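> All I have is the shape, not the residue letters:
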């Protein structure tokens, strides 16, 4: 019996990282060993999730599922690590984005947290989002995908707004020569 694709929350905590993902259609991972990263397979489904702090305004923003995509290549070591928003990443994989919600929109997780198996028994459900990937049950995936279908559309419609509004963080003391 062949196992189907696994659905994951792909947790994004920095807007520059989100812009890179949308622009490059890749997901990068730090060198830290995470079982869920090494188990990621071609065809697995990704629910891109931005944290409250992703857009640097946690009083305005909520943790939201903003996109649905899928994995196109195995996670592989990079010959040369890449730096995104001051962090170094040593592994990556190619992804496709199938649906994307409008900028600062999507499916809020907080109102659904008690209903999701991924957060069962946790009063501090946000702590489970301190990893790049969080596996979902089939029930969780169905609920989140159904809700996302109601707000998301073709990525070509929303992506230009994301890329236009996400500006790199200024680096103090760095001058161009």
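Good, I have the coordinates. For clarity, every value in this text was computed on a predicted model and none was experimentally measured. Numbering: from 1, shown residues only.
> For the rest of this, base every contact and every neighbour count on C-alpha atoms.
Noted.
> And for the longest strand seen in the chain, what's in contact with it?
Taking DSSP state E as the criterion, the chain has its longest strand at strand 87-100. By Cα atoms under 8 Å, 6 or more residues apart in numbering, the surrounding residues in contact with strand 87-100 are 22, 25-31, 66-83, 149, 152-155, 158-159.
> Distance from that strand to the middle of the chain?
8 Å (Cα atoms, centre = their mean, to the nearest Å).
> In that strand, which residues have enough neighbours to count as buried?
89, 90, 91, 92, 93, 94, 95, 96, 97, 98, 99, 100 (16 or more other Cα atoms under 10 Å).
> And the second one, how close does it get to residue 44?
Plainly put, residue 90 is 21 Å away from residue 44 if you go by Cα to Cα, to the nearest Å.
> Ok, the last one next?
To residue 44, residue 100 is 17 Å away according to Cα to Cα.
> again, but for the first one
Look at residue 89 and residue 44: by Cα to Cα, they are 21 Å apart.
> buried set for stretch 132-145?
132, 133, 134, 135, 136, 140, 141, 144, 145.
> mind putting those in a markdown table, distance to residue 50 and secondary structure included?
What follows is these, written out as a markdown table (distance: Cα to Cα, whole Å; DSSP: H, G, I helix; E, B strand; the rest coil):
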| residue | distance to residue 50 | secondary structure |
| --- | --- | --- |
| 132 | 11 | coil |
| 133 | 12 | strand |
| 134 | 13 | strand |
| 135 | 16 | strand |
| 136 | 16 | strand |
| 140 | 17 | helix |
| 141 | 16 | helix |
| 144 | 14 | helix |
| 145 | 15 | helix |
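> any chance of the residues you listed in a markdown table, plus distance to residue 51?
Converted to a markdown table, those look like this (distance: Cα to Cα, whole Å):
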| residue | distance to residue 51 |
| --- | --- |
| 132 | 11 |
| 133 | 13 |
| 134 | 13 |
| 135 | 16 |
| 136 | 17 |
| 140 | 18 |
| 141 | 18 |
| 144 | 16 |
| 145 | 18 |
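> Comparison target, given below:
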């Protein structure tokens, strides 16, 4: 049975790569978390309040919805963002995306989500790459996120304007993955 995962994105270059490539990449230290994702699992994309480098202005938002399109596997060419190397990954099919700087404010729902048993320390659970969601939490987030979602082709333009780190592979930004090409 497919499960639902919140995928946590905390860096704007990585966010741009994930959205334009429709792929996920995980660092070596997070392989066990990455292997929790299986083909067909639902993913909800969450940007931390620090993702856009202004945590005083920004809030953490659920911005996208999709499905894991391929099994997690070792990458032939690891991806680098800054000093971090990402060695495993998978394709995702983004089925809906909020417009740039829009999305569902997660903080407003923390009290209603079972995945955060202590609402006072909910942010600590987001210091990871993925977070498995109980079925009732997934349903609540899916319902609340729906009004924000636009078709991928309509919403991606704003994210393509994000600055790119010099260490992001150029092939990853200029040649879309097969998943991205199918859904552009």
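It's in. All of these numbers come straight from a predicted model, not from anything done at the bench.
> Tell me how the two chains score on TM-score.
The TM-score (TM-score structural alignment, normalised by the length of the first structure) is 0.89; 167 aligned residues with a Cα RMSD of 1.4 Å.
> still on that earlier bit, of the buried residues of strand 87-100 of the first structure, closest to residue 170 of the first structure?
Using Cα to Cα, residue 89 comes nearest to residue 170 of the first structure of these, at 20.0 Å.
> Residue in the second structure paired with the closest one?
Counting by TM-score structural alignment, residue 89 of the first structure lines up with residue 86 in the second structure.
> Without its sequence neighbours, what residue ends up closest to that match?
Using Cα to Cα, 6 or more residues apart in numbering and skipping residues adjacent in sequence, the residue nearest residue 86 of the second structure is residue 27, 3.9 Å away.
> From residue 83 of the first structure, how far out is the aligned partner of the one you found in the first structure?
Aligned against the first structure by TM-score structural alignment, residue 27 of the second structure finds its counterpart in residue 30. As for residue 30 of the first structure, its distance to residue 83 of the first structure is 10 Å (criterion: Cα to Cα).
> Just want to know which of these two has more residues nearby.
residue 30 (17 against 13; other Cα atoms under 10 Å).
> From residue 95 of the first structure, how far off is the more buried one?
To residue 95 of the first structure, residue 30 of the first structure is 17 Å away according to Cα to Cα.
> mind listing the helices for the first structure?
Here the first structure has its helices, by DSSP state H, at 15-24, 35-38, 138-149, 155-165.
> Just name the most buried of these.
Comparing the helices of the first structure by mean neighbour count (mean count of other Cα atoms under 10 Å), helix 15-24 ranks first with a mean of 19.
> now for that one, which elements pack on it?
Judged by 3 or more Cα pairs under 8 Å, 6 or more residues apart in numbering; DSSP states H and E, helix 15-24 of the first structure is in contact with strand 76-84, helix 155-165.
> Specify the angle between that helix and helix 155-165 in degrees.
140 degrees (axes from the mean of the first three to the mean of the last three Cα atoms, to 10 degrees).
> Superposed on the second structure, what's the mean shift for helix 15-24 of the first structure?
Comparing helix 15-24 of the first structure with its match in the second structure after superposition yields a mean distance of 0.6 Å (mean Cα distance after the TM-score superposition for the first structure).
> how about the match of residue 27 of the second structure, what does it touch?
Here residue 30 of the first structure is in contact with 88, 89, 90, 91 (Cα under 8 Å, 6+ apart).
> Among these, which pair sits farthest apart?
88 and 91 (9.7 Å).
> Buried ones in stretch 96-109 of the second structure, by neighbour count?
96, 97, 98, 99, 103, 104, 105, 106.
> list the contacts for the residue nearest the centre of the second structure?
Centroid-nearest residue in the second structure: residue 45, 3.4 Å away (criterion: Cα atoms, centre = their mean). Residue 45 of the second structure sits next to 6, 7, 8, 9, 62, 63, 64, 65 when contact means Cα under 8 Å, 6+ apart.
> And for residue 57 of the second structure?
Residue 57 of the second structure touches nothing, counting by Cα under 8 Å, 6+ apart.
> can you tell me which residue in the first structure aligns to it?
Taking TM-score structural alignment for the superposition, residue 57 of the second structure sits opposite residue 60 in the first structure.
> ok, its match to residue 53 of the first structure distance?
Counting by Cα to Cα, the gap from residue 60 of the first structure to residue 53 of the first structure is 9 Å.
> same deal with residue 88 of the first structure?
To residue 53 of the first structure, residue 88 of the first structure is 19 Å away according to Cα to Cα.
> got a list of what the residue lying closest to residue 94 of the first structure once chain neighbours are set aside touches?
In space, residue 94 of the first structure comes closest to residue 26 once its chain neighbours are excluded; the distance is 4.3 Å by Cα to Cα, 6+ apart. By Cα under 8 Å, 6+ apart, residue 26 of the first structure lies in contact with 20, 92, 93, 94, 95, 96.
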